[in-house]
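S.K.: sequence and predicted structure, then a few things I'm wondering about:
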Amino acid sequence: MTTHEVFNQVPPLVGYDAADDPALLEGLDREGAGWAAAELHDLGRLGGGAEAIEHGRLANEYPPVLRTHDRYGHRVDEVEFHPSWHELMRTAVTHGLHGAPWADDRPGAHVARAAKFYTWRPDAGHGCPISMTYAAVPALRHAPELAARYEPLLTASAYDPGLRPPQGKRGLLAGMSMTEKQGGSDVRANTTTARPEPDGSYRLVGHKWFTSAPMCDLFLTLAQAPGGLTCFLVPRVLPDGTRNPMRLMRLKEKLGNRSNASSEIEYEHAVAWRVGDEGRGVRTIIDMVNMTRLDCLIGAAAGMRQGVITAVHHAAHRRAFGRYLVDQPLMRNVLADLAVESEAATVLMLRLAGATDRSARGDAGETAVKRLAVAVGKYWVCKRWPGHAAEALECLGGNGYVEESGMPRLFRESPLNSIWEGSGNVAALDVLRALTREPQVLAAFEAEVDAAAGADARLDAAVRRLRAELADPGEAELRARHVVERLALVLQGSLLVRHGHPTVADAFCASRLGGEHGYAYGTLPAGVDHAAIIDRATPKVGSPQA
C-alpha cells in the first residue's frame, strides 16, 4: 500500500557556477583582475558541480585519522585522509589558490587569487593549509636564503602529498604552529625553547597546543631563542630523508572544520632554521598572520554567499500557505537582508584584496589602508557570519536542521573564522593599537571613506558620528569593539555607495547606518526593492553558464 506521495520538495542546489555572483564579478573588474574571469568561471562550475559537492561531503563525513606508529612500532606521525580531501586539495593547488600571486607579476594577481578562494568552497576545511601556504611566503622572505630554496616549491601548481624531503617534491605546503596551552593568543608567553647549533640551525624543545594542518611539509613556529621570541622554519622531513622529531600527539576534536587536521605536537629537539632576527619573532610572523586574517574574512564572505544562495534556492522552490516562500513578503525581507549582508562582505573583501595586491607592489597608501582595514574587516565580517548562517539555516525550516541539507555543516563552520588568527578582542585591540601608534593608517582609512562624501546623507551622518567617537580618548579599550564596528560599517557603506548595486547600497545605508533596522535579519524598512536584491542572490541552476 502506498502511504504517501513525495511532493513540494526542493531540487538539489547543484549544477551551477559558483562564480556567477554579481558582486564578485563587478569587484574582480574594479580591482584590476578582470583578466582572470574565464578561469574563475571554470573553477566556479567545478565548485557548483555534483562531484565537488560530494567530495566536500565525504571529506567531512570521514575526517582525518592520526597514525602515530607503523605496524612494527616505528614512530611515523602521519595523518590519513579520505581520497576526497586530496581531490579538493589538488583542485585548489592546480588553480593557484595556495601561492600563485607570489610568482605572478600581473596587477590584480592577489585579487584573482582571493576571488578563487571565495569561489572554491565545497569544503571549508581544506582551505586552511591552502591559506597558510599563501601566507607563509611573505614571512619566509625575512630569510632570503630559505625563501630562495623553498618559495618556488610553495608557489608551484603541483599537489604532491606525502612525507618526503622537501627538495625532492614537485610542490610544498606550509603550516603554522604558534599556540601553546598557557598562552593562547599571548604568544609572548610561549615556553618552547630554541638552542642554536654550530651549523647555524637550532633545536626546538616544547609543546604546541594547536598546530594547523600537521601533514604539511614546512611549518613556521615561534620559540624562545637566546635573544628572545623568534620565528623558525621547521620541516617535517629533513634533507637526508629522516623524520624531524615533531611528534603528533593527537588530533583535535573540533566543533566544525572537521575535514582539516588540527593537532597537538611536541618538538623533541626538532631541527629548525631561523626566519628573521632573534627576538623579532612576532614582527616576522605577523606578515603571515595578516595574510591569513584576510583569508578569514574571505572565507566568512564566501560562507555568507553560500548561506544566502541556499536559502534563496529553497524559498524559490518550496510552497507554503498557497504560495512559494520567495513570494511571501516577510520571507522576502529576510532573504533580501541576508543578501545585503553578503554583498557588503564581498565588496569589502575584494577591496582589501586589491589593497593587498597594490601593497605588494610598493603602494604605501594602500599598505596603510590594508593595515587598518584588514583587522577591521576580519573582526566585523567574521562576527556577522554565525548569525547570518543561523538565519539562512532557518529559512529552510526543519529541513535546514538536517545534515543532508548541508546547512548544519555551514553553521558549525561559521564561528571559526572569528577565532582563528586573533579572536574578536585581539582584532579589536589591534585596531586600537594601530589608531594610536600609526596615525597614517587612520588618515588613509578616512580618505577611503570620504571618497563617497556627499553621495548619501545617512553615510555622511554616520561618518560624523564616528569621527566624534574617535576624538574621545576616554575608556578607549572598553569601547574598542564598538569603535571597530562603526569603522567597518562606514567602510562597507562607502564601498557600496560608490561601487555596489544602488538598491543594495540604499538598503544597507537605511538599515545599518540610518537606524531603520531591528536586531534580527528580516527587518529592512519598507520601500526596499527586495526583488532586485534577491535576484542578485539567485543561483542559476542548470543554466548555460553552469
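M.R.: Nice, thanks for sending it over.
S.K.: rest of the way, CA atoms for contacts and neighbours
M.R.: Noted.
S.K.: what sits against residue 470?
M.R.: Shown in contact with residue 470 (CA atoms under 8 Å, 6 or more residues apart in numbering): residue 483.
S.K.: let me fix that, I meant to ask about residue 469.
M.R.: Neighbour list for residue 469: residue 483 [criterion: CA under 8 Å, 6+ apart].
S.K.: gap between it and residue 483?
M.R.: Taking CA to CA, to the nearest Å as the measure, residue 469 and residue 483 are separated by 7 Å.
S.K.: one more: residue 360?
M.R.: Distance from residue 360 to residue 483, by CA to CA: 28 Å.
S.K.: and those two? which has more neighbours close in?
M.R.: residue 483 (20 against 17; other CA atoms under 10 Å).
S.K.: how close does that one get to residue 91?
M.R.: Taking CA to CA, one finds residue 483 at 40 Å from residue 91.
S.K.: one more: residue 341?
M.R.: 29 Å.
S.K.: check residue 476 too.
M.R.: Residue 476 sits at a distance of 45 Å from residue 91 (criterion: CA to CA).
S.K.: more neighbours: these two, which one.
M.R.: Applying other CA under 10 Å to residue 476 and residue 91 shows that residue 91 carries more neighbours, namely 19 against 15.
S.K.: pretty sure that one is in a helix, no?
M.R.: Yes - counting by DSSP: H, G, I helix; E, B strand; the rest coil, residue 91 is part of a helix.
S.K.: gap between it and residue 82?
M.R.: Going from residue 91 to residue 82 by CA to CA gives 15 Å.
S.K.: can you check residue 16 too?
M.R.: 25 Å.
S.K.: neighbour-wise, which of these two wins?
M.R.: More crowded of residue 16 and residue 82, by other CA under 10 Å: residue 16, with 22 against 17.
S.K.: use this one as the comparison:
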Amino acid sequence: MNFQGEFIMSAPTLFNTHVVENQPLPLPAYNLWQDDPLLKCAVMANVTSPHADVALQLDVFGQVAGFELMEHGELANKNKPEFHPFDRYGRRIDDVAFHPSYHALMSAAMQGNVHNYSWQNESQQGAHVIRAALIFMQYQADAGTTCPLTMTHAAIPALRQAKGLPDYWVNKVVHGQYDDRTLPAEHKHGLSIGMGMTEKQGGSDVRRNTTTATKQEDGSYRIVGHKFFFSAPMCDGHLILAQTGAGLGCFLLPRVMPDGTLNEVRIQRLKDKLGDWSNASSEVEFQGATAYLIGEEGKGVRVIIDMVSLTRLDCMIGSSATMRQGLVQAYHHVSNREAFGATLIDQPLMQNVIADLTLECTASLALTMRVARAVDASKTNPKEAALARIATAIGKYWICKRTPAFINEAQECLGGIGYVEENILPRLYRQAPLNSIWEGSGNVQCLDVLRALHKEPESKAALFDLLHSAKGRNACYDNHLQSLLDAFEDTATLEIRSRLITEHTAIAMQGALLLNESDSVMANTFCEARLGKQQGLAFGTLPANAPFLDIIKKGMLSSSNN
C-alpha cells in the first residue's frame, strides 16, 4: 500500500533469490520387488524353482508397496494414533483411532498375504522365505503396521496348541482379511493378534510376572494384573503370560466378548515412542478379564517360544529392510548431486561409502533369508530346525545392532536434508533402534546363543556345518573361522565375551553365505574387509583396491527411472 492506502503491484525484481539447482528430485516410485536385485537374489538363493504365480504375487505386491503404500506410510506416521478412553457420554470404550492411511496399509498388507502366506502355503518349499520378502517390502513402506502383522503371523503355532478354542481363531487368521470393526471374533472377516508379555518389574525376565490367572467353572480364566507393553491394543486378541498355580501359562485374551461387550482390559495410556509412530503400543490393566488357556498351565514360556522365534526373525527382516530403503535413498541422492566439480557418486570417497553400505545390506539380507529358509525347513529337517534356533538369535543380535549406524551413514550422504523430517531418512533413523530392543535386547540374544550351544549340541553342529561349507574359498575367511573355533573352546569366560563371539559368528555366517553364492566380487571384498580386518570401524573404510563400482552396480535399482 502507498501512503494514500492504495494497493501497488510489486515491480519485477532483478534479484531472483530462489533458483533451485543441483538438488535431486524426490526418489520416484518404483516396484519394491521387480526393481530390487538384492531382494530377488536373496530369495532365489533360498527357494528352489519358485512357481510363476509366486513371482507374480511378489511383483504385484512390490508394485502396491512401492507406489501406493509409501505415501500411506508417510501419512500414517505424521498422524499418530489417538487414545479415546470414553465416548461422549462417559462410557468406557478404550478405543484407539488411527489415520485412514494406517487402515489402508493394513488392508493392502493382509490382501497381499503378508500376515499369513506361510500358513496358507505350508506344503510349498520356501513359504517362509516368500513371506519374508513380502514383509520386507511392507516394512520399507511403513514399519509400524508390521508390528501387528508380525504378531498375527507368529501367533499361529501357539494358537494351534489350544484345546477347546473355537476353530475360527486360527481359520480367520490363516484365511481372513483386514477387518477393523469392533465385533466379536466369530463375526469378523479376519482377525489380528497382538502380544502382552512384559510387566514393569520384569521386562524380559517374564518369570517375575505378577499377573494372575484363575480358572473359572466354564473353563475360562479370570485375569488380574497389568502389562507394561501391550502391543497393538486394537487387535482382536492378545497372547499374554500370567501366573497359574502351576507357574506361567499362556492365554488368548479376546478384545471383544462373544456377547459384544468389551473384555475387562483397561488401556492406561499409549506409549510415546521414539519411532514406530503409525502403530499404537500401550500399557493396560486387567480387571478380571476373560482369557483362554493355550497349552498347559506352567508351560507358558514353552508355548510362546515359537511365536518369539518368528517375531525375532521379523526383527531381522525389518532391520534389513530399513537398511535397504536407506541405501536406495542415499544412492539416489549422490547420483543426482554435484559437489566440488563432480557428481557425488563419481568421487572415490563416496564410492567407498556407498559400496560399503551395499556390502552390509547384501550380507544382512543373505543371512536373514537363510534363517527364513531354515525356519521353513524345520518341520521336516531336524538339522535345519537346530540351525534356525541358534541362527535366529545370532542374526537378530548383529543385524539389528548394525542398522542405526547404517542409517546414520545414509543420512550423511544426503547432508542436512537427511536430517529434515520432509525426508524419509529421519523416520528410518527413529525406527532403526527398535528391533534391537524388541523381542529381547542384545544381551538376551547372546545368552540365548550360549544356551543353545550348551544345551543343544545339534545347534552347534548345524552352525559349524554351515561355516565349514565355505572353508577353502577365501584365506581371510579361513583364518577367521579358525579364530572363532578357538574362541568357542575357551569356555571359562564365554559369557562375558558372548557379545564379541556372537558378532564374530554373525559375520562369519554372512561371509560363508556370500562365498557359497556365485558372486565372488561381493564375497571376497566382504571377507577381506570384515574378516581380514582391512577396514576401520566406520562405514566407508573399505581397502583402496576394493571393486567399488562393481559392488555399487549390483545394489542399484533395476528401474529405468533411477
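M.R.: Nice, I can see it. Here the structure is a predicted model, which is why all the values come from computation and not from measurement.
S.K.: give me the TM-score for this pair.
M.R.: Overlay of the two chains. TM-score (TM-score structural alignment, normalised by the length of structure 1): 0.97; 542 aligned residues with a CA RMSD of 1.3 Å.
S.K.: which residues are in contact with residue 127 of structure 1?
M.R.: By CA under 8 Å, 6+ apart, the residues touching residue 127 of structure 1 are residue 117.
S.K.: what residue in structure 2 is paired with it?
M.R.: Matched across to structure 2, residue 127 of structure 1 falls on residue 146, judged by TM-score structural alignment.
S.K.: and for residue 162 of structure 1?
M.R.: Aligned partner of residue 162 of structure 1 by TM-score structural alignment: residue 181.
S.K.: residue 336 of structure 1 too?
M.R.: Looks like residue 336 of structure 1 aligns to residue 355 there (TM-score structural alignment).
S.K.: same deal with residue 371 of structure 1?
M.R.: Under the alignment (TM-score structural alignment), residue 371 of structure 1 pairs with residue 389 of structure 2.
S.K.: so its match makes contact with residue 458?
M.R.: No - with contact defined as CA atoms under 8 Å, residue 389 of structure 2 does not count as touching residue 458 (10.1 Å).
S.K.: between the two, point out the one with more neighbours.
M.R.: Ranked by neighbour count (other CA under 10 Å), residue 389 of structure 2 and residue 458 place residue 389 first, with 22 against 18.
S.K.: how far apart are the longest helix anywhere in structure 1 and its match in structure 2?
M.R.: In terms of residue count, the longest helix belonging to structure 1 (DSSP state H) is helix 281-317. Here helix 281-317 of structure 1, set against structure 2 after superposition, deviates by a mean of 0.5 Å using mean CA distance after the TM-score superposition for structure 1.
S.K.: please point out which parts of that helix sit buried.
M.R.: Using 16 or more other CA atoms under 10 Å as the test for burial, helix 281-317 of structure 1 gives 281, 284-285, 287-316.
S.K.: check contacts around the residue nearest to the spatial centre of structure 1.
M.R.: Nearest to the mean C-alpha position of structure 1, by CA atoms, centre = their mean, lies residue 296 at 2.5 Å. By CA under 8 Å, 6+ apart, the contact set of residue 296 of structure 1 is 378, 382, 417, 418, 420, 421.
S.K.: so residue 209 of structure 1 sits in a strand?
M.R.: Yes - the assignment for residue 209 of structure 1 is a strand, going by three-state DSSP.
S.K.: any idea what it aligns with in structure 2?
M.R.: That one, residue 209 of structure 1, aligns with residue 228 by TM-score structural alignment.
S.K.: burial check on that match, number of neighbours?
M.R.: 20.
S.K.: same check on the one 5 residues further on?
M.R.: Residue neighbour count, defined by other CA under 10 Å, stands at 27 for residue 233 of structure 2.
S.K.: that one touches residue 193, doesn't it?
M.R.: No - checked against CA under 8 Å, the pair residue 233 of structure 2 and residue 193 is beyond contact range at 9.3 Å.
S.K.: which part of structure 1 matches the longest strand that structure 2 contains?
M.R.: The residue-count maximum for a strand in structure 2 (DSSP state E) belongs to strand 281-294. Aligned by TM-score structural alignment, strand 281-294 of structure 2 falls on residues 262-275 of structure 1.
S.K.: which parts of the stretch 101-250 of structure 2 are helices?
M.R.: For the stretch 101-250 of structure 2, applying DSSP state H, counting those that start in this stretch gives helices covering 117-120, 127-141, 146-154, 156-159, 168-174.
S.K.: got it, and the stretch 301-450 of structure 2?
M.R.: 348-377, 382-414, 425-431, 434-437, 442-455.
S.K.: can I get these in JSON lines with distance to residue 274 of structure 2?
M.R.: Below are the helices of the stretch 301-450 of structure 2 laid out as JSON lines (distance: least, CA to CA, whole Å):
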{"stretch": "helix 348-377", "distance to residue 274 of structure 2": "24"}
{"stretch": "helix 382-414", "distance to residue 274 of structure 2": "13"}
{"stretch": "helix 425-431", "distance to residue 274 of structure 2": "6"}
{"stretch": "helix 434-437", "distance to residue 274 of structure 2": "9"}
{"stretch": "helix 442-455", "distance to residue 274 of structure 2": "19"}
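S.K.: among these, which is nearest residue 200 of structure 2?
M.R.: Proximity to residue 200 of structure 2, assessed across the helices of the stretch 301-450 of structure 2 by CA to CA, is greatest for helix 434-437 (15.5 Å).
S.K.: can you point out the buried residues in that closest one?
M.R.: Across helix 434-437 of structure 2, burial judged by 16+ other CA under 10 Å covers 434, 435, 436.
S.K.: before we move on, back to that, shouldn't the match of residue 209 of structure 1 be in contact with residue 286?
M.R.: No - using CA under 8 Å, residue 228 of structure 2 makes no contact with residue 286, being 11.5 Å away.
S.K.: against residue 471 of structure 2, how distant is residue 47 of structure 2?
M.R.: 23 Å.
S.K.: alignment lookup: residue 150 of structure 1 to structure 2.
M.R.: Under the alignment (TM-score structural alignment), residue 150 of structure 1 maps onto residue 169 of structure 2.
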